[in-house]
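> 3D model of this:
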Amino acid sequence: MEFVIKISQFLLSLSLLIVLHELGHFIPAKLFKTKVEKFYLFFDVKFSLFKKKIGETEYGIGWLPLGGYVKIAGMIDESMDKEQMAQPPQPWEFRSKPAWQRLIIMLGGVTVNFILAYIIFVFVAFVYGDTDIKIDSLKGGYLVENQVLLDSGFKTGDKVLAINDQDIEKDSEIGQYIIGAEQITVDRQGEKKVIDLPENFLGQLSDEGSRNLFRYRYPFIVESVPDSSANAAVDIKTGDVILSLNGKKLDYFDEFEGELKNLKGQTVSVEILRDESTLVRDLQVTQEGKLNIFRLIDAKRFTDLGYYEVIRREYSFGESFVAGGSKFKSTIVNYFSQLKAIFNPSTGAYKGLGGFKAIYDIFPDFWSWEAFWKLTAFLSIMLAVLNLLPIPALDGGHVMFLLYEIISGRKPSEKFLERAQIVGFFILIALVLFANGNDVFKAVTK
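Got it, this is the predicted structure:
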């Protein structure tokens, strides 16, 4: 069931982005009276799942979900239709249109992606608002289990104060600024510590394979006790907070985990907070050092118990345009920082480059419209930025040659454009193979 939910979100988001991107090319092409021969969601290699011709355009759905395309008459693209290009130019063809019209057609896809991302961020701000956690309110700092962080000098209990020269006040800002981080300042039991990160920090994180960096520290709140547990008959209820172990006060679940490892097979006395009362119960520890009690994750309860403070901000319709714009801007800046790190071999960030499996993995295994729209907005920006890379076969490659034509007044020959398209196609295939190969390598070596 989890697979069905994740794949449904993945395909819905991908389909939406592809159709709107290609629509961004389609609409200006039609406005400039340019013939569009095909409009496809996914690639129809050899055959298509569905197709229908309406007017001069064939609309369809391919079977290979690696993207989509519009085939514009008289344009040198991935179809490499040399037979058509060998004929005399026709007034309805792309190559017959003025350079400025061709430029607008080529920029239409990425323009739609940027606009879509902004609109989504605006409506997410209006409908859901912002929810964050103040770092200085974290009662026990962060739980640090990631080995790369531990090797770099972080310890459980640290609170992040700054990344490089950027002060960090909210938890979400850590992910925003961690790309390109060289130094992180933390509060360690009231004392400031500056931790220097290795140059290949991002590469090490990728090699380690864990997506968990800094996690909140939670109290031990009971959700349920399975029937198979040796403690099933003990009077323990949902919502009970376990406060101590053999008289030793423990505030966080990770502290219980550490203590229980030294009490394997023993009977322990625990203090429990239930409503306003404190109770004492005897519990059996397994040979694996566990109580076999499921713990409860409840953000509101954690807040009520004073473990952190949640910041909730709601926006009016007018305010959401500013809030959405701010999120749109920060997402673009952050993504360019990621690209900069990826193209710098010394950072090792290229090891984290992923393909369709990596995109699939970022969707949650439960249905959340808020998460879906936020991820779709991010992917829309990613699609726009990647399409703007000056690689022939991508929109950015076409734009590069069109700008050259506009500035110099000389149009590159069709033979040159054909060869550039072939080179760009192989570069693109190499990047796709590398990214998806990374996915396969991680899956095999995990």
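
> Every contact and neighbour count from this point should use C-alpha atoms.
OK.

> Surely Gly289 touches Phe256?
No - between Gly289 and Phe256 there is no contact under CA atoms under 8 Å: 9.9 Å.

> so who does Pro392 touch?
His398, Ala420, Gln421, Ile422, Val423, Gly424, Phe425 (CA atoms under 8 Å, 6 or more residues apart in numbering).

> let's go with 6 Å and repeat that
Contacts of Pro392 were listed using CA atoms under 6 Å, 6 or more residues apart in numbering, and they are Ala420, Gln421, Gly424.

> Cross those residues against helices and list the overlap.
Ala420, Gln421, Gly424 (DSSP state H).

> Please, where are all the helices along this protein?
2-31, 82-85, 99-128, 147-152, 172-177, 201-208, 253-260, 299-304, 317-342, 356-361, 369-387, 395-408, 414-445.

> Dump those helices to CSV, plus mean neighbour count and distance to Arg217.
Listed next are the helices of the chain as CSV, based on neighbours: other CA atoms under 10 Å; distance: least, CA to CA, whole Å:
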stretch, mean neighbour count, distance to Arg217
helix 2-31, 18, 26
helix 82-85, 12, 62
helix 99-128, 21, 25
helix 147-152, 15, 16
helix 172-177, 16, 16
helix 201-208, 20, 21
helix 253-260, 16, 7
helix 299-304, 14, 10
helix 317-342, 17, 27
helix 356-361, 14, 25
helix 369-387, 19, 23
helix 395-408, 17, 45
helix 414-445, 15, 28
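
> for the ones you listed, which one sits closest to Thr278?
Thr278 lies closest to helix 299-304 among these, at 17.3 Å (CA to CA).

> what's in contact with the closest one?
For helix 299-304, contacts defined as CA under 6 Å, 6+ apart pick out Glu309.

> Off-centre distance for that helix?
27 Å (CA atoms, centre = their mean, to the nearest Å).

> Also stretch 254-273?
The chain centroid and the centroid of stretch 254-273 are separated by 37 Å, computed with CA atoms, centre = their mean.

> Check stretch 156-172 too.
Relative to the chain's own centre, stretch 156-172 is displaced by 21 Å; criterion: CA atoms, centre = their mean.

> And the contacts of that stretch?
By CA under 6 Å, 6+ apart, stretch 156-172 touches 133-135, 140-144, 183-188.

> Next, the second sequence, to be compared with the first:
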Amino acid sequence: MDLVIKILTFVLIISILVVLHEFGHYLPARYFKIKVEKFYLFFDWKFSLFKKKIGETEWGIGWLPLGGYVKIAGMIDESMDTEQMKKDPEPWEFRSKPAWQRLIVMLGGVTVNFLLAWIIYTGLLAVNGDTYIPANNLKYGIVVDSIGEKIGLKTGDQIVAIDGKKSKKFTDAQIDILLGDQLTVNRNGQEITFPIKEEALADVLSSQGKSFLGYRQKTVIDSVLPDSPAEKAGVLAGDEIVSVDGESNTFNNEFISKITSSANTPIQLGLMRDGKLQKLNLTVPEEGVIGVFMSRDDLSVTDEYSLPAAIPAGFNETIDVLTNQVKQFKIIFNTKTKGYKAVKGPIGIVEMMPAKWNWSFFWSFLAMFSVWLAFANLLPIPALDGGHVMFLLYEMISGRPPSEKVLERGQIAGFIIVMGLMAVIFGNDIWNIIKRFL
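Take a look at the predicted model:
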């Protein structure tokens, strides 16, 4: 059932985005009196699951869930209908319209995707506000694992800035570090700046979402498991661990490291209870756990937004998401970071979906993916909207359109590029699944 919910969530998100994107092309085409022959959700290669002719347009659902399309008369597109192009242009065809009108039609899809993301982010901010952990609210600094240390960070650092930009949200720090070039931290009272090591980013990406960065807190016991070594020794919820075997212990990460490295070993815990120091003895079992959960302070804050304030904030959030997606190309195509290995296709994205229905996730992911769809479609690759825009801009600047042969060959080349990328992405998804069983 969990997998069904994940698949349905992904299919619903894709369906909404594709339909709205294609309406972004359809509506201006009809406004400029251009004939739209087909409007399809998913591709109908060889056959369709559903189709119905309404007016001059065939509306349908294809069987291949890799997007969708509108077939606009008089245009060389993925349908490769060159027979129509051999006839004399009709006034209701795409090729008969002024270049500026054709440009608006081609930009309609990405415009709708951008506006959709802006609207969703505005609504989320107006309803839920913006909840985050302030970067300057970490009293005891950060805690990093071996991957974080490879990047150049050290436990106890305070993150000051990334690429010279002051960090407002600690919750954005991981993605900002991945996409940044240099880090500024406060280390032992001294501000230092160092380059982010690209080789270490490969380890971050290969960890499949494992967090390399957290924030440090004092060792306060939240709860104790029944019949655990800790309970038998007399440890209580609310105790603050201050030493292990006489060595000072202040923070969670220190305590966890000490316990996990003391399997089958008797230890003495020094703890503060009701303002008094107590010492308890216990033996750490072979598993390296003693049956306690650490208390974690909730350091998050929420910025509330009225609707008028949420509108520009939603726009800024959309731009930030778009900017990060552009920056991702720096690590995707970098041979040192090997980001291409972490790119997820439909299979990988389905795995990211929550196992239970979650409206907050649904709207947030829909907005983010809408921005991604807008950006991806604007890439200057023939067969994508950006390819058509590229040819139209050439026509507007030079005063003459590319030949139909150039458009046809460009469409074929673009189709091969897109299908090749899809094959690589699907292959990467499948390989990541196989690796789990090796």
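
> List only those of the contacts of stretch 156-172 of structure 1 flagged as buried.
Taking 16 or more other CA atoms under 10 Å as the criterion, what is buried in the contacts of stretch 156-172 of structure 1 is 133, 135, 140-144, 183-188.

> Inside strands: which ones of the residues you listed?
Ile133, Tyr142, Leu143, Val144, Gln183, Ile184, Thr185, Val186, Asp187, Arg188 (DSSP state E).

> Which pair in those has the greatest spatial separation?
Farthest pair in those, by CA to CA: Ile133 and Gln183, 22.0 Å.

> What residues sit buried inside stretch 209-224 of structure 1?
Those would be Leu213, Phe214, Tyr216, Arg217, Tyr218, Pro219, Phe220, Ile221, Val222, Glu223, Ser224, for stretch 209-224 of structure 1 by 16+ other CA under 10 Å.

> which residues touch the fourth one?
Residues near Arg217 of structure 1 by CA under 6 Å, 6+ apart: Tyr142, Leu143.

> let's see it at 7 Å
Residues in contact with Arg217 of structure 1, defined by CA atoms under 7 Å, 6 or more residues apart in numbering, are Gly140, Gly141, Tyr142, Leu143, Tyr252.

> Excluding covalently adjacent residues, which one is nearest to the first one?
Think Gly140 of structure 1. Gly157 (5.4 Å; CA to CA, 6 or more residues apart in numbering).

> distance of whatever residue of structure 2 lines up with Thr331 of structure 1 from Asp429 of structure 2?
Alignment note (TM-score structural alignment): Thr331 of structure 1 maps to Val321 of structure 2. Counting by CA to CA, to the nearest Å, the gap from Val321 of structure 2 to Asp429 of structure 2 is 24 Å.

> Same question for Leu103 of structure 2.
35 Å.

> Spit out the contact partners of the residue nearest to Lys327 of structure 1 when sequence neighbours are not counted.
With CA to CA, 6+ apart as the criterion, Lys327 of structure 1 has its nearest non-adjacent residue at 6.7 Å, and that residue is Phe121. Residues in contact with Phe121 of structure 1 (CA under 7 Å, 6+ apart) are Gly324, Lys327, Phe328, Ala377.

> distance of the third one from Gly129 of structure 1?
Separation of Phe328 of structure 1 from Gly129 of structure 1 (CA to CA): 14 Å.

> do the same with the second one
Counting by CA to CA, the gap from Lys327 of structure 1 to Gly129 of structure 1 is 12 Å.

> For Lys52 of structure 1, grab the count of nearby residues.
Neighbour count for Lys52 of structure 1, taken as other CA atoms under 10 Å: 11.

> Per the alignment, name the residue of structure 1 opposite Ser96 of structure 2.
Going residue by residue (TM-score structural alignment), Ser96 of structure 2 aligns to Ser96.

> Distance check, that match against Gln421 of structure 1.
Ser96 of structure 1 is 19 Å from Gln421 of structure 1, by CA to CA.

> Check Lys155 of structure 1 too.
Relative to Gln421 of structure 1, and taking CA to CA, Lys155 of structure 1 is found at 51 Å.

> And for Val127 of structure 1?
Distance from Val127 of structure 1 to Gln421 of structure 1, by CA to CA: 44 Å.

> what does Asp81 of structure 1 give?
Asp81 of structure 1 is 12 Å from Gln421 of structure 1, by CA to CA.

> swap in Glu22 of structure 1?
19 Å.

> Same check on Ser79 of structure 1?
For Ser79 of structure 1 relative to Gln421 of structure 1 (CA to CA), the value is 10 Å.

> if I look at the residue lying farthest from the centre of structure 1, how far off is Met75 of structure 1?
In terms of distance from the mean C-alpha position of structure 1, Pro88 ranks first, at 46.6 Å (CA atoms, centre = their mean). In this view, Pro88 of structure 1 and Met75 of structure 1 are 13 Å apart by CA to CA.

> now Gln204 of structure 1
With CA to CA as the criterion, Gln204 of structure 1 and Met75 of structure 1 are 44 Å apart.
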